[in-house]
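Student: Sharing a model that was predicted from the sequence below.
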Amino acid sequence: MTVDWQAFTPAPALAGGLLIGIAVAMLLLLGGRIAGISGILGGLLRAGDRRWRLAFIGGLLASPWVLALVSPAARASIDADWVTLIAAGLLVGVGTRYGAGCTSGHGVCGLSRLSPRSAVATLAFMAAGFATVFVVRHLL
């Protein structure tokens, strides 16, 4: 394995990780909630505490535009068609139901709380991701 030193950007990655950690800690400490995106999104369908959920999802959706305003050079691109994106989204949705949560809930929040269930789920997510990349890049 080699590192593409031209694309290696540890400072922005560290800053992003710190922002995620701060947001997760604030939501837990100030609101008593776990920042699992699938649970937050799924909770929009139930009656009750919708305002904070809408604000959280709104922040997720607005952040790429805020980044584009702050740093026009940082452009994200997705090299996939709509059918692939929709299929991938549905598969991720099914996986979050089977895994009783998503990567943010288990990988960020669960691991920080030393949850054994989250450790197993995160290992399964990572193994499935590695296998998918291997199949798509090397076998297909």
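Tutor: Arrived safely. Residues are numbered from 1 along each chain as shown.

Student: make it CA atoms for all contacts and neighbour counts henceforth
Tutor: Noted.

Student: center of this protein, which residue is that?
Tutor: Ser104 (5.1 Å; Cα atoms, centre = their mean).

Student: Let me see the contact set for that one.
Tutor: Under the criterion of Cα atoms under 8 Å, 6 or more residues apart in numbering, the contact list for Ser104 reads Ala35, Gly36, Ile37.

Student: same check, this time on Ala35
Tutor: Val24, Leu27, Leu28, Ser104, Gly105, Cys109.

Student: in stretch 21-37, what counts as buried?
Tutor: Burial within stretch 21-37, assessed by neighbour count using 16 or more other Cα atoms under 10 Å, is assigned to Val24, Ala25, Leu27, Ile34, Ala35, Gly36, Ile37.

Student: which of the residues you listed sit farthest apart?
Tutor: Ala25 and Ile37 (14.5 Å; Cα to Cα).

Student: By residue count, tell me the biggest helix in this protein.
Tutor: Counting residues, the longest helix in the chain under DSSP state H turns out to be helix 10-31.

Student: Give me the distance from that one to the chain's centre.
Tutor: 12 Å (Cα atoms, centre = their mean, to the nearest Å).

Student: structure B:
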Amino acid sequence: MVIEALPLQVTAELFPNGISRYAVGGLLVGLGTVVIYLGTGISAGASTFLESTLSYVSDRSRFQQYVSSRDWRVVFTLGIILGAAVYAVVYQGGAWTTDVQPWRLLLGGLFVGIGTRVGKGCTSGHGVCGVGSASKTSIIGVLTFLAVAIITAQLVSALGVSP
């Protein structure tokens, strides 16, 4: 009887607001990815979408490969940002705030940017599109992302670092 109740207790602690919003969000992300792929033949990884915006300001061939599809990629990227903002206002009662120091946010963003280049894509691209298409590289990438994130979180916690 205790064994049966344990998963529900753990679930309630991990997801105090329930899991339905996460399940719906995951289904919508997956559906959006499928629609984009079927409509364009392009995987919907966010780092590529953000990289495509550089084609507006750079003549480098690396960025110019996106010129023919950059407009809808910008709309997609803005949709991610605006969707998060609307969710925050409607369901959380306002914009997000954080106690994290600005220099830490900047440094973290820099590390994420470097990681997306070294990892040949972002967590959303590998996690949603790559794993969804059974890419061995993406599966290994996602396992690496998770392992590094878990280790980093444990080290930061052990060192007593706070925002």
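Tutor: Right, received. Where do you want to start? All values derive from a computational prediction rather than experimental measurement.

Student: what lines up against the residue nearest to the centre of the first structure once you look at the second structure?
Tutor: Under the alignment (TM-score structural alignment), Ser104 of the first structure maps onto Ser124 of the second structure.

Student: how much does the helix or strand hosting its match stray from the first structure?
Tutor: For Ser124 of the second structure, the host element (DSSP states H and E) is helix 123-124. Mean deviation of helix 123-124 of the second structure relative to the first structure after superposition (mean Cα distance after the TM-score superposition for the first structure): 0.6 Å.

Student: Please enumerate residues in contact with the helix or strand following the longest helix of the first structure?
Tutor: Downstream of helix 10-31 of the first structure, the next assigned helix or strand under DSSP H and E is helix 37-43. With Cα under 8 Å, 6+ apart as the contact definition, helix 37-43 of the first structure has outside contacts at Arg50, Arg53, Ile57, Gly93, Thr96, Gly101, Cys102, Ser104, Gly105.

Student: ok, the match of Ser104 of the first structure to Gly45 of the second structure distance?
Tutor: 6 Å (Cα to Cα, to the nearest Å).

Student: Could you find the closest non-adjacent residue to Arg75 of the first structure?
Tutor: In space, and not counting its chain neighbours, Arg75 of the first structure is closest to Ala68: 6.9 Å by Cα to Cα, 6 or more residues apart in numbering.

Student: circling back to that earlier point, by how much does the longest helix of the first structure deviate from the second structure on average?
Tutor: So helix 10-31 of the first structure averages 0.7 Å relative to the second structure (mean Cα distance after the TM-score superposition for the first structure).

Student: start and end residues in the second structure for that helix, please.
Tutor: So helix 10-31 of the first structure sits over residues 19-40 in the second structure, by TM-score structural alignment.

Student: Which parts of the second structure are strands?
Tutor: Counting by DSSP state E, the second structure has no strands to list.

Student: Quick one: the helices in it, in order.
Tutor: 2-14, 20-40, 46-52, 61-64, 70-92, 102-118, 123-124, 131-132, 136-158.

Student: What is the corresponding segment of the first structure for the last one?
Tutor: Against the first structure, the aligned range for helix 136-158 of the second structure is residues 116-138 (TM-score structural alignment).

Student: Name the residues that touch that stretch?
Tutor: Taking Cα under 8 Å, 6+ apart as the rule, stretch 116-138 of the first structure contacts Gly99, Thr103, His106, Gly107, Gly110, Leu111.

Student: give the contact list for the third one.
Tutor: Counting by Cα under 8 Å, 6+ apart, His106 of the first structure makes contact with Gly36, Ser118, Ala119, Ala121, Thr122.

Student: possible to save the contacts of Ser104 of the first structure as JSON lines with distance to Leu85 of the first structure?
Tutor: What follows is those, written out as JSON lines (distance: Cα to Cα, whole Å):
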{"residue": "Ala35", "distance to Leu85 of the first structure": "24"}
{"residue": "Gly36", "distance to Leu85 of the first structure": "21"}
{"residue": "Ile37", "distance to Leu85 of the first structure": "18"}
